[in-house]
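Undergrad: fold the following and give me the result.
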Amino acid sequence: MRKAGQLAAQLLDHLAPLVQPGVSTLELNDEAERWTQAHGAISAPLGYPGASGVADFPKSICTSVNQVICHGIPNAKEILKDGDIINIDVTPILDGYHGDTSRTFLVGDPSPLARRLVAVTEECLERGIAAVQPGGRVGDIGAAIQEYAEEQGFSVVQDFVGHGVHRTFHAEPQIPHYGTRGKGKKLRAGMVFTIEPMINEGTHEVELWDDGWTAVTKDGKLSAQFEHTLAVTKTGVDVLTRSPVAVVV
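TA: Coordinates of the predicted model:
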């Protein structure tokens, strides 16, 4: 899991310089797929089964721009513009194990509000991680995230949650990014799961596009997300997808 996690982190590091005005989300996808294959891995999102009546996911990464909360589908017509924010979510499979991580990147010079939303969202992830300890509860994680996000005037998406991950992409336990301290499943050493808060500028409510994948804010306002895969240890937590070279935005 650590090898897969580090490969995922390195993939985001590789894509970071390419996030520029004038670049299409399809170009980001195609480079991610090339790089993943060159490193002996495959892309878990590509061909991931859709819900009943929904086509399988058609691309190798998710690119969620501005009001897109998650699961944005890369395409040639979506060109990044100065002032955008974009979440890139990658999950390479290496030797059968999934490394799942995402970051929200600034494109050019976004507004102060967009910058603050992104910074708050990253801090939400760090506060969620800090709440992980053996003997704690899943609700401790959600409470830490929700309290901080709402203090800052933002809202937490409740329709999508973190999840267990290993040889299976999505497994138990579910990790909501809202909740009550002391409630929920007990955390124990050996658990591996993602924490991936999606924080909205306005309402937490979600709408789904007709493609069956793309989730957007109901009010059309901005959304940001950061994600790590982590393991609960006997003494605390080990973040498997943290990059030694990642730059805080």
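Undergrad: C-alpha from now on. contacts and neighbour counts both.
TA: OK.
Undergrad: report how many residues lie close to residue 165.
TA: 23 (other Cα atoms under 10 Å).
Undergrad: and it, what does it touch?
TA: Residue 165 makes contact with 98, 100, 171-172, 192-194, 229 under the criterion Cα atoms under 8 Å, 6 or more residues apart in numbering.
Undergrad: hmm, 7 Å instead?
TA: Contacts for residue 165 were tallied using Cα atoms under 7 Å, 6 or more residues apart in numbering; they are 98, 171, 192-193.
Undergrad: buried ones in stretch 198-216?
TA: 198-204, 206, 212-216 (16 or more other Cα atoms under 10 Å).
Undergrad: for stretch 80-97, same thing?
TA: For stretch 80-97, by 16+ other Cα under 10 Å, it's 80-81, 83-94, 97.
Undergrad: those residues in strands, which ones?
TA: Taking DSSP state E, the ones among the buried residues of stretch 80-97 that sit in strands are 85-90, 92-94, 97.
Undergrad: between the residues you listed, which sits nearest residue 63?
TA: Of all those, residue 63 sits closest to residue 88, with 4.9 Å by Cα to Cα.
Undergrad: the closest residue to that closest one other than its chain neighbours and residue 70, how far apart?
TA: Leaving aside its chain neighbours, residue 88 sits nearest to residue 63 (4.9 Å; criterion: Cα to Cα, 6 or more residues apart in numbering). To residue 70, residue 63 is 8 Å away according to Cα to Cα, to the nearest Å.
Undergrad: more crowded one of those two?
TA: Shown here are residue 63 and residue 70; by other Cα under 10 Å, residue 63 has more neighbours (28 against 24).
Undergrad: please give the structure of this sequence too, so both can be compared:
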Amino acid sequence: MGERRQRQRRVRGVEIKGAAEIEIMRQAARIVATVLKEIGERVEPGMTTADLDAYAEERIRAMGATPSFKGYHGFPASICACLNHEVVHGIPRRRQVVRAGDLLKVDTGAYYQGFHGDSCITIAVGAISPAAQRLMAAAEAALYAGIAQVKPGNTLLDLAGAIEDCVQGYGYSIVEDYTGHGVGRNLHEPPSVFNFRTRQLPNVTLQAGMTLAIEPIVNAGSKHTRTLKDRWTVVTVDKALSAQFEHTVLVTESGHEILSDRTLV
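TA: From the prediction side, this is the model:
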């Protein structure tokens, strides 16, 4: 194992996966995609976020993986569940009831045979407001605008600029405190996959074999956030709605492959 790690190919600290490793990552991401698709289909008013967490853990383990999030830096659950103005890292709770009209963000990961998959969806619970529908559409459009830029030779700034332009076109703001990331042997690994133009983070040139978790977080109001007393749950400072979508994406020789594509499960 030690000798194998020494032979790993890296570019600016970013691991380039080989064919066997990519196939395992496909399986890990497929598990995540399956769980999120099932949660999206089963959510209904009256359920609690703890109910959804228990379901996700059971399904991840049933498919031969372990929850990536549970125990990660002390996080107590298998999913992050965020309602409405909650932005990211929400802890599922027995008393947190999902209600009609809510925007529910569910983020989860699966660790399978040494590699992680990671993805997030925003779910409309019952009938939601036109404003919530538009925000949700903007977040999903921003994700796919970024993914469209994923190909060898392009840079993270190409991806970030496409996301930023999309979000600004809708008149919303991008959360800058939290970015996407590389994903593979570790849940979070280089590079930081930013969603806005910046010179403060390394502008990596993409190469085939890189695997990225791309995850724009879009707020209806201010981009600024704060963390609650539980030291995990992040909310918008102005209590405006927030939406997020995320995929695990492979850079291929000719472009990209969405490993966590829910339409394939």
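Undergrad: just to revisit the earlier point, columns distance to residue 185 of structure 1 and secondary structure on top of the buried residues of stretch 198-216 of structure 1, output as JSON lines?
TA: Below are the buried residues of stretch 198-216 of structure 1 laid out as JSON lines (distance: Cα to Cα, whole Å; DSSP: H, G, I helix; E, B strand; the rest coil):
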{"residue": "198", "distance to residue 185 of structure 1": "21", "secondary structure": "strand"}
{"residue": "199", "distance to residue 185 of structure 1": "23", "secondary structure": "strand"}
{"residue": "200", "distance to residue 185 of structure 1": "26", "secondary structure": "strand"}
{"residue": "201", "distance to residue 185 of structure 1": "29", "secondary structure": "coil"}
{"residue": "202", "distance to residue 185 of structure 1": "29", "secondary structure": "coil"}
{"residue": "203", "distance to residue 185 of structure 1": "27", "secondary structure": "coil"}
{"residue": "204", "distance to residue 185 of structure 1": "24", "secondary structure": "coil"}
{"residue": "206", "distance to residue 185 of structure 1": "26", "secondary structure": "strand"}
{"residue": "212", "distance to residue 185 of structure 1": "30", "secondary structure": "coil"}
{"residue": "213", "distance to residue 185 of structure 1": "28", "secondary structure": "coil"}
{"residue": "214", "distance to residue 185 of structure 1": "29", "secondary structure": "coil"}
{"residue": "215", "distance to residue 185 of structure 1": "27", "secondary structure": "strand"}
{"residue": "216", "distance to residue 185 of structure 1": "29", "secondary structure": "strand"}
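Undergrad: mind listing the helices for the stretch 101-250 of structure 2?
TA: 130-147, 156-170 (DSSP state H, counting those that start in this stretch).
Undergrad: which one of those lies closest to residue 202 of structure 2?
TA: Of those, nearest to residue 202 of structure 2 by Cα to Cα is helix 156-170, at 8.3 Å.
Undergrad: give me the mean deviation of that closest one from structure 1.
TA: Superposing on structure 1 and averaging over aligned pairs (mean Cα distance after the TM-score superposition for structure 1), helix 156-170 of structure 2 comes out at 0.7 Å.
Undergrad: where in structure 2 does stretch 129-148 of structure 1 fall?
TA: Matched against structure 2 by TM-score structural alignment, stretch 129-148 of structure 1 falls on residues 147-166.
Undergrad: between the two ends of that stretch, how far is it?
TA: End-to-end distance for stretch 147-166 of structure 2: 12 Å, by Cα to Cα.
Undergrad: tell me the buried residues in that stretch?
TA: So for stretch 147-166 of structure 2, counting by 16+ other Cα under 10 Å, buried means 147, 149-152, 154-166.
Undergrad: related to what we said a few turns ago, correct me, but the residue nearest to residue 88 of structure 1 touches residue 87?
TA: Yes - counting by Cα atoms under 7 Å, residue 63 of structure 1 sits close enough to residue 87 to count as a contact (5.7 Å).
Undergrad: which residue in structure 1 lines up with residue 128 of structure 2?
TA: Match for residue 128 of structure 2 (TM-score structural alignment): residue 110.
Undergrad: quick one, what contacts the closest residue to that match other than its chain neighbours?
TA: Spatial nearest neighbour of residue 110 of structure 1, chain neighbours left out: residue 83 (3.7 Å); criterion: Cα to Cα, 6+ apart. Contacts for residue 83 of structure 1 were tallied using Cα under 7 Å, 6+ apart; they are 107-111.
Undergrad: which of the residues you listed sits closest to residue 44 of structure 1?
TA: Using Cα to Cα, the contacts of residue 83 of structure 1 come closest to residue 44 of structure 1 at residue 107, 25.8 Å.
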